[in-house]
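Novice: Sequence plus the predicted model coming up.
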Amino acid sequence: MMDGNDLTSETPRKGIISQGWTRISQIYQGTLDRWTPYTRGRWIGTILLLAVFMLRIFAKQGWYIVTYALGIYHLNLFIAFLTPKIDPAMDFDGDDDNGPALPTRSSEEFRPFIRRLPEFKFWLSVTKSTIIGFCCTFIDAFNVPVFWPILVMYFITLFCITMKRQIKHMIKYRYLPFTHSKPKYKTIDPTVSVN
């Protein structure tokens, strides 16, 4: 039979664990919020992380399945990054107003390109998956012996086919997911008088 003391000792323990988890998630979110404006620095760090991962793969000569899975996942993220949030290919009736869409004719109004996967979420997913993949290289169960040149050729073929389809989609619906030459406007200094 349980007495009342067991229940009261359980409640503060749950409260402490819950408070600890809440505090850790607040620190994590605060760190992400501080990193948000530093796009170039974030990506440089992620590329360095990927380089360390690849260096480990080449040095240990193993974990090719982990590398292949990571490459496929990064390819899927990249495609979602290049794809508009509301895909004009899926708009069958064209009359409903579900939100912003890409113009399909030159006479239509310009609408901004909204990504299916925003840049920050793309970076965060690539970074998290690379860390997970790196951790998997320390577990021998994931070191499945495979003939790696076949995986490389299959990945290159998959990449080319997928990118060809994505480029055709971009040409068909006339959108470019990157903005290279955005107009920059000069600010007028209010202390300078105009005569």
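Specialist: Received, thanks. Numbering: from 1, shown residues only.
Novice: CA atoms for contacts and neighbours, from now on please.
Specialist: Will do.
Novice: number of nearby residues for L75?
Specialist: Counted with other C-alpha atoms under 10 Å, the neighbours of L75 add up to 18.
Novice: Contacts only, for it.
Specialist: Applying C-alpha atoms under 8 Å, 6 or more residues apart in numbering to L75 gives the contacts F159.
Novice: gap between it and P12?
Specialist: 46 Å (C-alpha to C-alpha, to the nearest Å).
Novice: With R116 as the reference, measure out to the nearest residue to I65 once chain neighbours are set aside.
Specialist: The shortest distance from I65 to any non-neighbouring residue, by C-alpha to C-alpha, 6 or more residues apart in numbering, is to V144 (6.8 Å). Distance of V144 to R116, given as C-alpha to C-alpha: 34 Å.
Novice: Looking at these two now, which is surrounded by more residues?
Specialist: Remark: of V144 and R116, R116 carries more neighbours, 17 against 12, as counted by other C-alpha under 10 Å.
Novice: which non-adjacent residue is nearest the more buried one?
Specialist: For R116, the closest residue by C-alpha to C-alpha, 6+ apart turns out to be K85, at 3.8 Å.
Novice: hang on, the earlier thing: surely the residue nearest to I65 touches Q61?
Specialist: No. Look at V144 against Q61 with C-alpha atoms under 8 Å: they stay out of range, at 11.3 Å.
Novice: Neighbours of I47, how many?
Specialist: Using other C-alpha under 10 Å, I47 is surrounded by 15 other residues.
Novice: another structure for you, compare them:
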Amino acid sequence: MMSSSEPGGSSVTGQLSHAQRQYQQLLDRITPFVLYRWVGTAGLLAVFGLRIVFAQGWYIVCYAHAIYLLNLLLAFLQPKFDPSLQDDLLADEIEGGGEDASSSLPSQRDDEFRPFVRRLPEWQFWLSATRASVLALFCTFSEVFDIPVYWPILVMYFCILFALTMRRQIQHMIKYKYIPFDFGRKVRYGSH
């Protein structure tokens, strides 16, 4: 029951705040279940794919969704601090002859353990991919987004784009000697 001095908007704001808290509690509860989260997202992607195949439409939505997921994957595979940019900054300092060049730390760090810090953490990757998949699935229920297009061209273009970007990313990983996955690999210190 609202009082006469209370505007009607505060009730809506309170309900929105309550819904946001419930949403955050749900996210907090499912955080530790990494495998189940990704299985759920894969199921959502399968439903989306089946919707595209059986409806024979919404290829632009599917293409935009695939490009977005590719961008998320690239951010997930890249280190937070790009070593190529750090090399460029170090070279500029040395060429400039500033005082920082003489006081900089040694660049040889083969014996030092440096954990891989991603540009996009796994949680954010999953959350963004899931939200995008839900949004893409909802877009397939509106005729506004069903733009007629010759889909084999989009598939071919995406495959070429995927191959080129992954080739560039793998070359970057080889050049700067980092692996974004650990798969249970144990780091050993000292001599072997």
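Specialist: Everything's here; your move. What you are looking at is a predicted structure, and each value in this text was computed from that prediction instead of being measured.
Novice: Which stretches in structure 1 count as strands?
Specialist: Using DSSP state E, no strands are found in structure 1.
Novice: Next up, the contacts around the residue minimising distance to the centre of it.
Specialist: Nearest to the mean C-alpha position of structure 1, by C-alpha atoms, centre = their mean, lies F122 at 1.6 Å. By C-alpha under 8 Å, 6+ apart, F122 of structure 1 lies in contact with L77, F78, F81.
Novice: from the residues you listed, which ones fall inside helices?
Specialist: If you go by DSSP state H, the contacts of F122 of structure 1 have L77, F78, F81 in helices.
Novice: In JSON lines: those, plus distance to P103 of structure 1 and neighbour count.
Specialist: Shown next, in JSON lines, are those (distance: C-alpha to C-alpha, whole Å; neighbours: other C-alpha atoms under 10 Å):
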{"residue": "L77", "distance to P103 of structure 1": "24", "neighbour count": "19"}
{"residue": "F78", "distance to P103 of structure 1": "23", "neighbour count": "17"}
{"residue": "F81", "distance to P103 of structure 1": "19", "neighbour count": "20"}
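Novice: Which of those residues sits closest to I44 of structure 1?
Specialist: Distance to I44 of structure 1, by C-alpha to C-alpha, is smallest for F78 among these, at 16.7 Å.
Novice: Please render the contacts of F122 of structure 1 as TSV that adds distance to R34 of structure 1 to the earlier fields.
Specialist: Listed next are the contacts of F122 of structure 1 as TSV, based on distance: C-alpha to C-alpha, whole Å:
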residue	distance to R34 of structure 1
L77	23
F78	24
F81	22
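Novice: conserved subset of those residues in structure 2?
Specialist: Using both residues aligned by TM-score structural alignment, their matches' C-alpha atoms under 8 Å, structure 2 keeps these contacts from these: L77, F78, F81.
Novice: quick one: stretch 113-126 of structure 2 to chain centroid distance?
Specialist: Its chain's C-alpha centre and that of stretch 113-126 of structure 2 lie 10 Å apart, by C-alpha atoms, centre = their mean, to the nearest Å.
Novice: Give the aligned range of that stretch in structure 1.
Specialist: Residues 110-123 of structure 1 are where stretch 113-126 of structure 2 aligns, with TM-score structural alignment as the criterion.
Novice: Now do D87 of structure 2 against M173 of structure 2, distance only.
Specialist: For D87 of structure 2 relative to M173 of structure 2 (C-alpha to C-alpha), the value is 15 Å.
Novice: between these two, who's got more neighbours?
Specialist: M173 (17 against 12).
Novice: So what does the more buried one match up with in structure 1?
Specialist: Using TM-score structural alignment, M173 of structure 2 pairs with M170 in structure 1.
Novice: The nearest residue to its match once chain neighbours are set aside: how many residues sit nearby?
Specialist: Excluding its sequence neighbours, the residue lying closest to M170 of structure 1 (C-alpha to C-alpha, 6+ apart) is L176, at 6.6 Å. When counting by other C-alpha under 10 Å, one arrives at 14 neighbours for L176 of structure 1.
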